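> here you go, sequence then predicted model.
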Amino acid sequence: MQKEHRLTDKRDFQRVFHHGQSFANRYLVIYYLKNRNSEAFRVGFSVSKKVGKAVTRNRVKRLLREAFRNSSDQIKESYDLVVIARPSAAELEYESVVQNVHHLLRNMERPDAGKRKPAPQRTNSPGAQDKQGERRKGVR
């Protein structure tokens, strides 16, 4: 991956985590934030020790780097991206990594991506009043 596409500074990672939005699937989580200072997208990877030993973690990072390098034409605007590999990502082959990266990038571009769904409305069921602080008889 070219140097202009690398996100390496700890402060940049923190900025993306705190101010960006996220989207996830079974194997990967992506945090993204619009970058007004750069024309190119930048991507950083985080693979924790839960994924496996160093050889496995480095393999996952290599696969992710290659998948993003080949998918760079899909990223139309300048974003800072942080990709976190979940432990289940260790079992993926390259084709699956590419599919998962494409899935994240497609959904990241959607206007409603990263927005939380509203919580379901409470119903007036008999147990609803108990949750609001009133004690039920016979229960301590």
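Looks like it came in fine.
> going forward, measure contacts and count neighbours with C-alpha atoms only.
OK.
> residue 20 touches residue 30, doesn't it?
No. In this structure, residue 20 is not within contact of residue 30 by CA atoms under 8 Å, at 9.8 Å.
> settle it for me: which of these two has more neighbours?
Per other CA atoms under 10 Å, whichever of residue 20 and residue 30 has more neighbours is residue 30, with 24 against 19.
> wait, what's in contact with the closest residue to that one other than its chain neighbours?
Of all residues not flanking residue 30 in the chain, residue 83 sits nearest, at 4.5 Å (CA to CA, 6 or more residues apart in numbering). The contact partners of residue 83, by CA atoms under 8 Å, 6 or more residues apart in numbering, come to 28-31, 43-46.
> comparison target, given below:
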Amino acid sequence: MLAKPNRLTRGSDYKAIVRRGVRCAATHTVTYVGTGVEHAPTRFGFIVSKQVGSAVVRNTVRRRLKAVCAEMLPEVRPGADVVIRALPGASTADFGMLRDEVARCLRRKAA
């Protein structure tokens, strides 16, 4: 799980990162990376819409994405703000596939 300082909580933060951040698209996810305060902790946020599936499926996808981000946290530069949007196909993707996609985008844009 991600600690509280590593979570995005405000809608305005999500909106700013999606609008101004660098985008990296993959098959099942779209990752947006924005620059925050340099000495602040890295923060992650997740967007999983109803198009992904039922509430149970959405929560499963969100938990998988959170676990991937917790693994990648040491590799992401401090102060980066990351929003990961799950696409409808994410419901059928296994954990390894999601991990590879998100890790590739984070290494490319947030390292």
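Right, received. Where do you want to start? Remember, it's a predicted structure, so these values are computed and weren't measured experimentally.
> what range does the strand or helix carrying the residue nearest to residue 30 of the first structure cover in the second structure?
Residue 83 of the first structure belongs to strand 79-85 when elements are defined using DSSP states H and E. Alignment of strand 79-85 of the first structure against the second structure: residues 80-86, by TM-score structural alignment.
> have a look at how far, on average, that stretch is from the first structure.
By mean CA distance after the TM-score superposition for the first structure, the fitted stretch 80-86 of the second structure averages 0.6 Å away from its aligned residues in the first structure.
> buried stuff in that stretch?
80-86 (16 or more other CA atoms under 10 Å).
> the residues you listed: which two are farthest apart?
80 and 86 (19.2 Å; CA to CA).
> just the helices in the first structure please.
10-19, 54-70, 94-108, 128-131 (DSSP state H).
> verify the stated contact: residue 39 of the second structure with residue 78.
Yes. Between residue 39 of the second structure and residue 78 there is a contact under CA under 8 Å: 6.2 Å.
> overlap of the contact sets of these two?
By CA under 8 Å, 6+ apart, no residue touches both residue 39 of the second structure and residue 78.
> who has more neighbours, the two?
residue 78 (19 against 10).
> ok, residue 22 of the second structure - how many residues close by?
Count around residue 22 of the second structure with other CA under 10 Å applied: 15.
> map it onto the first structure.
So residue 22 of the second structure corresponds to residue 21, using TM-score structural alignment.
> residue 11 of the first structure matches what in the second structure?
Residue 11 of the first structure maps onto residue 12 in the second structure, by TM-score structural alignment.
> what's the answer for residue 31 of the first structure, then?
That one, residue 31 of the first structure, aligns with residue 32 by TM-score structural alignment.
> how about the contacts made by the residue nearest to that match when sequence neighbours are not counted?
Among residues not flanking residue 32 of the second structure along the chain, residue 23 sits closest, at 4.6 Å (CA to CA, 6+ apart). Neighbouring residues of residue 23 of the second structure by CA under 8 Å, 6+ apart: 30-33.
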